[in-house]
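A.B. asks: Have a look; sequence and predicted model below, questions after that.
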Amino acid sequence: MKKRIIIAIILLLLFSGAFAVYRYRQKVCLPEKRISEALEKQEKLFDRIRPDVDGTPAAAPISPDIPLTEANDAESGEAPPPSPLEDVREVCSDAVGWLYVPDTGLDYPIAQGDDNSFYLSHGLDGESDPFGLPVLDYRCAGDFSGYNSVIYAHNYENMAMFAPVGLFRENSYMDSHPRGCIITDRGREEIEFFAYLTVPADSPVYNTVFITDKDRREYAELLLHTAAYHSDITAEELSQKRLVLLSTCTFEYDEARGVLAGYFLSD
């Protein structure tokens, strides 16, 4: 009888161990493998289509109130040069730009869909992807000509996607990484960063509709007032700029968002 009990206990332990190994493989190993494979696939694709950031000419200045089509029509009759995003658009027709911030890991295409959800769970090729893509808010002008362009992406522990945005919560990090750029159809648009904010997901900083100069000025005041820190630029000066917000999830509290705010230098 005692021998049977010992055998039963051994079998139970073996079964429990095998089940634990199975659960670990299903819950940890396989998801990690899928994430690793997705990241490798993404990196290979991006390496193939990444625009020549350093070789892309600077974009000409543009007013927030003048659509780019009108600005292009006002230029000489010469045919416009090919877009630096041609290779990206061959893979994804919804691509609107390429974000690059030196020495941070922020080096990604930007897509804009009919909503803000699709490309957060799909890759540039339209297939399901846990990393997704940086997404320009569907309410924003797709050519970045509007007053405020809000770009969202996930925050991954391996510093993928917009995880590096959280590094900017330290003022010293912005001091050492003050600029980035977005490659658009018009060329290279330089960005100067001026503030970092921690806000709830429903914060009014995600507003994208501005009708009057007063609207823009009040929004600029909101950004500066809400910021954890900011440069010495004034709300009046910001109201005359085109703004760019890089937003990602952070973990200070439930539904917290970290926002890196900048403006285009060509204005």
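C.D. replies: Done, it's in.

A.B. asks: make it CA atoms for all contacts and neighbour counts henceforth
C.D. replies: Noted.

A.B. asks: which stretches of the stretch 51-200 of the chain form helices?
C.D. replies: With helices called from DSSP state H, counting those that start in this stretch, the stretch 51-200 of the chain shows them at 68-74, 86-91, 171-176.

A.B. asks: hey, which of those is tucked in deepest?
C.D. replies: helix 86-91 (a mean of 16; mean count of other CA atoms under 10 Å).

A.B. asks: list the helices and strands that helix packs on?
C.D. replies: When contacts are defined as 3 or more CA pairs under 8 Å, 6 or more residues apart in numbering; DSSP states H and E, helix 86-91 sits against none of the other helices and strands.

A.B. asks: out of all of them, which helix in this protein is the longest?
C.D. replies: Longest among the helix segments of the chain by residue count, using DSSP state H, is helix 2-24.

A.B. asks: circling back to that earlier point, reformat the helices of the stretch 51-200 of the chain as TSV; add distance to residue 46.
C.D. replies: What follows is those, written out as TSV (distance: least, CA to CA, whole Å):
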stretch	distance to residue 46
helix 68-74	27
helix 86-91	8
helix 171-176	26
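
A.B. asks: Out of these, which is closest to residue 262?
C.D. replies: helix 171-176 (10.9 Å; CA to CA).

A.B. asks: who wins for proximity to residue 145 among the helices of the stretch 51-200 of the chain?
C.D. replies: Closest to residue 145 of these is helix 68-74 (CA to CA; 6.9 Å).

A.B. asks: mind listing what residue 114 touches?
C.D. replies: Counting by CA atoms under 8 Å, 6 or more residues apart in numbering, residue 114 makes contact with residue 138.

A.B. asks: Put this next to the first one:
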Amino acid sequence: MFKCELFSVQKNKADTAAYNNAADEISAALSVDGIELQHTTEYAADAKKLSKAILEKLNASDSDLFLFVNALSTTDNSSFRKLFYRTIEDIEATIPRDEEHRDLTPKLKVSSIGDLGNGYKGYCFSYSGKRFIALPCASLTGAEIKELIRNGVAASNDVFTKNAELYPVGVAFFDQQGREVDPQLNQIDISAATAPTAPKKQGFFRSFIPQKEDTKKQKIRKIVVLIAIVAFIGALIYVLEFYIFGPMRNDAVNSEIQTIAHNKDKDGGDSDGPEQDWDALKAINEEIVGWITIPDTKIDYPVLYHEGDDRYHQYYLKRTYKEESSEYGSIFIDYRSPEGAKSRNVIMHGHDMLDGSMFAGLLGYSPKGDLKGDLEFYQDHPVITFNTPDGDAKYKIISVFKTSTRYEHGEFFNYMQGEFNSDAEFMNFVYNMRVRSFFDIPVTCNEGDQIITLSTCCYEFYQWRLVVVARKVRPGEDKNVDVSLASRNSAPLFPDVYYSRYGGTRPETETFKSANAKGLIDWYDGKGNLQGSEDLTATLESNPTEPPTDPPKKNEPKPTDPPPTTYFPVTYHNFDGSQYAAYNVKEGDPVPTPSGTPVIPEDDYYTYVFKGWDKSVEGVDFDHLNVGIDIYPKFDAIKKE
């Protein structure tokens, strides 16, 4: 959990009052996001005084996040420069330079965190593990102060994660011509400050505690021994907790509910009844909405759904079904499946744990480091059981693939879409699942089907996921699959980062309608004539990036992050300012133009004709984008006769 110093900058009375009125809500919201608010201070918008206060707190505070709210008041970076560049220059002046860096100029890496409302941006930078975030005045953005802070912190976290490898201490070095040098030179030791002297302890063995009369060498030896002892104890506690006590507790908790769920007299009771005792499960937790099972794995768990989840807060990510804190978490339904277990696509997440629990069993379909899939494992396990209080059900697997949750890995497919605007969009979504599959699977699918999507972490690349998709067995349909007809997909579709590392040619893909019209699809058995747009709205218009469900463990392959790529938000607006379309455009790429025509309703005097999008934005190259932009429509007003 981050420890936070919050600075309420007093630019105007209205914003200051709004912050003070919402202070308790803000503190609670930050706590939910993993931030402990230690201290809040009000400061006037005075660069000199603010710089002095920040430097004092840097030396005296153990906080690792410095958050400045209501600090900025311009849509460009001028107010940020005016208020914070004195602080930045003061910090830069203290950065040590050894012989290798003697002729170089150190600069803190300051980054924009994007538009937080009405064109007003936030900015962030870091130094020696300390993070700094400056946010615009809430009244200017049109957002509530609490949501503005949460959105600003979330956007900043993405920036800090992206910059961590190239700027490990937050500093970039430049040569005498003003050119940024090799990132390797950014790895500089800045731990020059002397740590405070620890208070003298009493009652401990004199042989381990430095004494006043000890020589310098004796004191150093004792300190080294103490550090070694503490490190050993900490490592021992971690090993015992991670490899022994944690798995034992998790097994006990899950064994308890498995016993309750399956505690039915199959011989003497109703053999046609549900497999789970739903009354007993609901008595434990009303948010248990399903039960998922895959044979020959540890996957035999309750499925939870919490209606309050959003991108920043997933309740059961680190909680058991008893709502107790646990690194193992629970199997839970994603908030983008808005009807829970009744959604058209029921998206479920679970951790990949080293002891094989939770969703680690999914890796049987494609083990860690594998990018071909285990066809034999699929053939032995082609069906998943997902039961709900509405009835028991089998689901036939239709796709197994690995993909990215990051836009910077190339052309993006967001598999986390739970509802759809049309049957055409749904079938195009299924088509995109299947062209990515490691296997060609002899299971049909159509617009009348419900699917489940099981997702867990894999580490072939940074923040990749293993995804297993299955569709519900239809009434009267044989639940068995002729797996002898399954085969390997000779060219499954991967994100671009795969081809950058391993080579090969990215296969050409269609949309569902075009592929079906060409006879390229042999798994569709619907009625055809699908209505509506095929555009996958989740992929085109939302940022799907999520925190990894489980970080790589000790002795496991570390995630590999490709060279950082900058993407800029491009938002097209309707005449009333609402969003018409949105894109994340790679730096240097041309700006796309959305299809369709925005409309202004006619009034008593005029009709309005759309004349195109206003791309006369000063300083913006629409063929080689280098900045986030908002684009508005142009209309001709034609007077009625």
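C.D. replies: Structure's in. What do you need? Owing to the predicted nature of the structure, the values given are computational and were not obtained by experimental measurement.

A.B. asks: Quick one: closest of the helices of the stretch 51-200 of the first structure to residue 44 of the first structure.
C.D. replies: When the helices of the stretch 51-200 of the first structure are ranked by proximity to residue 44 of the first structure (CA to CA), helix 86-91 comes first, at 13.0 Å.

A.B. asks: What residues in the second structure pair up with the closest one?
C.D. replies: Helix 86-91 of the first structure falls opposite residues 279-284 of the second structure when the two are matched by TM-score structural alignment.

A.B. asks: which one in the first structure is aligned with residue 299 of the second structure?
C.D. replies: Looks like residue 299 of the second structure aligns to residue 106 there (TM-score structural alignment).

A.B. asks: so its match sits right up against residue 161, yeah?
C.D. replies: Yes - because the distance of 6.9 Å satisfies CA atoms under 8 Å, residue 106 of the first structure is recorded as touching residue 161.

A.B. asks: Identify the residue nearest the residue nearest to the spatial centre of the first structure in space, chain neighbours excluded?
C.D. replies: Central residue of the first structure (CA atoms, centre = their mean): residue 134, 3.6 Å from the mean position. Spatial nearest neighbour of residue 134 of the first structure, chain neighbours left out: residue 153 (4.5 Å); criterion: CA to CA, 6 or more residues apart in numbering.

A.B. asks: which position in the second structure aligns with that neighbour?
C.D. replies: When the second structure is aligned by TM-score structural alignment, residue 153 of the first structure is paired with residue 350.

A.B. asks: So which bit of the second structure is the longest strand seen in the first structure matched to?
C.D. replies: When secondary structure is assigned using DSSP state E, the longest strand within the first structure turns out to be strand 187-200. Strand 187-200 of the first structure falls opposite residues 391-404 of the second structure when the two are matched by TM-score structural alignment.

A.B. asks: Okay, buried residues for the matching stretch please.
C.D. replies: The neighbour-count check on stretch 391-404 of the second structure (16 or more other CA atoms under 10 Å) flags 393-404 as buried.

A.B. asks: contacts for stretch 38-57 of the first structure?
C.D. replies: Residues outside stretch 38-57 of the first structure that contact it (CA under 8 Å, 6+ apart) are 84-85, 87-88, 98, 100, 108-109, 123, 129-131, 183, 187-188.

A.B. asks: Which helix or strand contains residue 262 of the first structure?
C.D. replies: Counting by DSSP states H and E, the element that carries residue 262 of the first structure is strand 256-264.

A.B. asks: which residues of the second structure does that strand align to?
C.D. replies: If you align by TM-score structural alignment, strand 256-264 of the first structure falls on residues 464-472 of the second structure.

A.B. asks: ok, and for that stretch, which residues are buried?
C.D. replies: Residues 464-472 are the ones in stretch 464-472 of the second structure that count as buried (16+ other CA under 10 Å).

A.B. asks: Make JSON lines out of those residues and add distance to residue 135 of the second structure.
C.D. replies: Shown next, in JSON lines, are these (distance: CA to CA, whole Å):
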{"residue": "464", "distance to residue 135 of the second structure": "31"}
{"residue": "465", "distance to residue 135 of the second structure": "33"}
{"residue": "466", "distance to residue 135 of the second structure": "36"}
{"residue": "467", "distance to residue 135 of the second structure": "37"}
{"residue": "468", "distance to residue 135 of the second structure": "40"}
{"residue": "469", "distance to residue 135 of the second structure": "41"}
{"residue": "470", "distance to residue 135 of the second structure": "44"}
{"residue": "471", "distance to residue 135 of the second structure": "45"}
{"residue": "472", "distance to residue 135 of the second structure": "47"}
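
A.B. asks: Count the residues that sit near the equivalent of residue 213 of the first structure over in the second structure.
C.D. replies: Under the alignment (TM-score structural alignment), residue 213 of the first structure pairs with residue 423 of the second structure. Using other CA atoms under 10 Å as the criterion, residue 423 of the second structure is surrounded by 19 other residues.

A.B. asks: Check residue 137 of the first structure too.
C.D. replies: Counted with other CA under 10 Å, the burial measure for residue 137 of the first structure works out to 22 neighbours.

A.B. asks: can you tell me which residues contact the nearest residue to residue 112 of the first structure once chain neighbours are set aside?
C.D. replies: On the basis of CA to CA, 6+ apart, the spatially nearest residue to residue 112 of the first structure that is not a chain neighbour turns out to be residue 136, at 5.1 Å. Neighbour list for residue 136 of the first structure: 110-113, 116, 142, 149-152 [criterion: CA under 8 Å, 6+ apart].

A.B. asks: ok, and the most crowded of those?
C.D. replies: Among the contacts of residue 136 of the first structure, where neighbours are counted by other CA under 10 Å, the top count belongs to residue 111, at 28 neighbours.
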